[in-house]
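In: Below is the sequence, then the predicted model.
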Amino acid sequence: MPVTTVTKDPNALTMTIVAEFPVPVRRLWDAYADPRQLEKFWGPVGYPATFTRHDMFPGGQSHYYMTGPNGEQYPGYWEFLDVDPGRTIEVLDGFRKEDGSRNTELPTMRAVFTFEQTDSGSRLTSTSYFNSAEELEELLKMGMDEGTLSAMSQMDDVLADLQSFAAGQGVQTQLIGENQARISRVIRGSKEQVWHAHHEPELLSRWQLGPDGWTMPVCEVGTTVGDSYRYEWEQDGGGERFGFTGEVLEISPPHRAVTTEAMIGQEGTPVTNELTLTEVDGGTLLTLLSTYLNAELREMILGTGMADGMEASYARLEREVLQTQAG
């Protein structure tokens, strides 16, 4: 158990938990920055968390839910107030309703996570600040302290796994809920480089080609809210041709972009794609959360080999764009 002290101060309206780990600060920080890792320990034992959004930059948000033994869900959110990479994370921590909106009937609190190097590894200090003695008492009655300690008891196993989340693993696909899928990959490049490569037509048309043998004759990029985009691909020699179009719904360079996506010439509800870039050890963690109309459409699209095509594109991005820029 990594926790060394738990201090509740009813006068200061705080609860502070200190834990130490035999890993570098960078490794501990990445466990909080990477939603794939965070969801393995954020929920108490028996109540695993699923993060459907994790934008770790000031002004960004995280959306998650914990699932109980009988399938019941407990949604929550973070609003990032401050992020000092490798040192501190400050969030507003609260509950959400089933429809995703914030539940203002339940307490919120401010939480600060501080990361420090020690002689034997790293130290995490988590301090929760409550709005009133009544809210502090209410959250403790809800089992906040026991739940937090139960969740943190899982951290050692996550931190010891140096392989599953490292650069070089290729594209990973995770099904979320009934109609979402999350694509994840660490790209060997800075966040700014990866963002630029996604939003500069000359670069994008060099790497986002899927398997060998295709070109991208149409590459019209959207860079502000309300912009439309259009991408078309063609087999070498003038063979098969297809494309996608959509609209930019949100954009926060170089962190996050939300777009719709529809195949040109086909009717139906478009897919919504949420792209998030996060700096981690070895490069930039790219996550793409896609929300489909239903599970059937999700399975059909994933069944086309989409993940394999994306891996070919990301490998090309590293090889032909980012390494060239570095040189």
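Out: That came in fine, so what should we check first? Note that this is a predicted model, so its numbers are computed, not measured.

In: use CA for all of it now, contacts and neighbours both
Out: Fine.

In: isn't residue 223 right up against residue 199?
Out: Yes. Between residue 223 and residue 199 there is a contact under CA atoms under 8 Å: 6.9 Å.

In: any common contacting residues for those two?
Out: Counting by CA atoms under 8 Å, 6 or more residues apart in numbering, residue 223 and residue 199 have no shared contacts at all.

In: Spatially central, which residue of the protein would that be?
Out: Most central in the chain under CA atoms, centre = their mean is residue 54, positioned 4.0 Å from the mean C-alpha point.

In: any idea how far residue 302 is from that residue?
Out: For residue 54, the distance to residue 302 (CA to CA, to the nearest Å) stands at 23 Å.

In: cool, and residue 213?
Out: Distance, residue 213 to residue 302, by CA to CA: 21 Å.

In: Now do the contacts for the residue nearest to the centre of the chain.
Out: For residue 54, the contact set (CA under 8 Å, 6+ apart) comprises 35, 60, 61, 62, 63, 276.

In: hmm, 7 Å instead?
Out: Listed by CA atoms under 7 Å, 6 or more residues apart in numbering, the contact set of residue 54 reads 35, 61, 62, 63.

In: now the third one, nearest residue through space, not along the chain?
Out: The reference is to residue 62. Counting by CA to CA, 6 or more residues apart in numbering, residue 54 is the residue found nearest to residue 62 once chain neighbours are left out, at 4.2 Å.

In: ok, that neighbour to residue 288 distance?
Out: Counting by CA to CA - residue 54 and residue 288 are separated by 11 Å.

In: helix/strand/coil for the residue in the chain sticking out farthest from the centre?
Out: Farthest-out residue of the chain from its mean C-alpha position, per CA atoms, centre = their mean: residue 237, at 38.8 Å. Following DSSP: H, G, I helix; E, B strand; the rest coil, the label given to residue 237 is coil.

In: try it against this one:
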Amino acid sequence: MPVTDVTTDPEALTMTLRAAFAAPVERLWAVFTDPRQLERFWGPPGWPATFTAFDLRVAGHARYAMTGPRGETSAGSWEFLSIDAPHRFEVLDAFVGDDGEPLAEMPTMRMTFDFAADGDGSTLTNTTFFSSAEALEKVVAMGAVEGTTLAMNQLDRVVQGLRAFAQGVGTQVELISDTHVRVTRLIDGPRELVWRAHQEPDLMKRWMLGPDGWRMTVCEVDPTVGGRYRYAWEPTGGTEGEAFGFDGETLLSDPPRRAVTTEHMTGTDFPSTINDLSLYEEDGATLLTVLIGYPDKQTRDAVLATGMADGMEASYARLERELSPA
């Protein structure tokens, strides 16, 4: 993980994050000053950002909104105070309302981004300056340390590029909190087709089968927000196991970028999870990420113990074959 340290200093009224990367300063600068690349990490898992403006000049503004799994939003803006490419920039960071104006009840903070060479790589020092101890305490209580750490730890895949980061490693499962797991898989194919393969029943039945020896018997999908879905599988050809299924509701749909659904094992009283699917395409390949939110650590561990990752890899490998040219 890139983040090496996050500290708060009540006397200096600062919060400082440090991170290290196997990439030159120029690459880090490019990532932090390109809104399309910023969107891939500026926001913790489950709250991706969308930048609607990015005027990189002194007195220029950047504006963004982070969208939660149920469509809720938290918006912010930067005013660029100083720029020294590719080493440093400084902004005035504010929480804003629907009208784009700073929220009176929330603190406005000065924030610096410093990039420095370090051997073959580089380091980031991100320091936030607060106007009072109360403002620092308020932002920390909102989860700023944890949220910033999780957000910045997504940077490796952006700095390295998708193929260097994920090609050939299969399905990866990361424990990012007691109740959240992130699953990633690079699919060699365009995002539009990967999106369709998650929305259209005829396509889903061709790949979403888990290990060999199973077939999908039910695939009913309403991808609109508030719509329901239902899937079911059964073993074939003497394969051991019992038929099972899942059902749930679509909470958010942003084609072909993101879809959030609940997931419940049909016919049980097990609690539902929230599955947050996001797709990002680069160089003809699509990074598929599923952030799974569990009600508690015990449920998370029980699901992982079922061999979930192996079944997902079998399905994703099948999906990749389906997308490959004949």
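Out: Yes, it's here. Note that the structure is a prediction, hence the values are computed from the model and not measured.

In: how near is the residue nearest to residue 62 of the first structure to residue 275 of the first structure?
Out: As defined by CA to CA, residue 54 of the first structure lies at a distance of 10 Å from residue 275 of the first structure.

In: Repeat that for residue 82 of the first structure.
Out: Applying CA to CA to residue 82 of the first structure and residue 275 of the first structure gives a distance of 21 Å.

In: which of those two has more neighbours?
Out: Between residue 82 of the first structure and residue 275, counted using other CA atoms under 10 Å, residue 275 has the larger neighbour count: 22 against 17.

In: ranges for the helices of the stretch 201-326 of the second structure?
Out: With DSSP state H, counting those that start in this stretch as the criterion, the stretch 201-326 of the second structure has helices at 201-207, 297-304, 308-323.

In: quick revisit: and the contacts of residue 54 of the first structure, which two are the farthest apart?
Out: For the contacts of residue 54 of the first structure, the farthest-apart pair by CA to CA is 35 and 61; their separation is 12.1 Å.

In: More neighbours: which of these two?
Out: Ranked by neighbour count (other CA under 10 Å), residue 35 of the first structure and residue 61 place residue 35 first, with 24 against 17.

In: Wait, a strand at residue 139 of the second structure?
Out: No. Applying three-state DSSP, one finds residue 139 of the second structure to be helix, outside a strand.

In: For residue 91 of the first structure, which non-adjacent residue is spatially closest?
Out: Closest to residue 91 of the first structure by CA to CA, 6+ apart is residue 80, at 4.5 Å.

In: That neighbour -> the second structure?
Out: In the second structure, the residue matched to residue 80 of the first structure (TM-score structural alignment) is residue 51.

In: Tell me, how many residues neighbour that match?
Out: 20.

In: Counterpart of residue 258 of the first structure over in the second structure?
Out: Counting by TM-score structural alignment, residue 258 of the first structure corresponds to residue 260 in the second structure.

In: The closest residue to its match other than its chain neighbours and residue 262 of the second structure, how far apart?
Out: Nearest non-adjacent residue to residue 260 of the second structure, counting by CA to CA, 6+ apart: residue 276, 4.4 Å away. Per CA to CA, residue 276 of the second structure is found 9 Å from residue 262 of the second structure.

In: Which one's more surrounded, these two?
Out: Using other CA under 10 Å as the criterion, residue 276 of the second structure and residue 262 rank with residue 276 on top: 24 against 20.

In: which residues touch the counterpart of that one in the first structure?
Out: Alignment note (TM-score structural alignment): residue 276 of the second structure maps to residue 274 of the first structure. Contacts for residue 274 of the first structure (CA under 7 Å, 6+ apart) come out as 257, 258, 259, 288, 289, 290.

In: hmm, 6 Å instead?
Out: Listed by CA atoms under 6 Å, 6 or more residues apart in numbering, the contact partners of residue 274 of the first structure are 257, 258, 288, 289.

In: Relative to residue 252 of the first structure, how far out is it?
Out: Per CA to CA, residue 274 of the first structure is found 11 Å from residue 252 of the first structure.

In: what does residue 101 of the first structure give?
Out: Applying CA to CA to residue 101 of the first structure and residue 252 of the first structure gives a distance of 21 Å.
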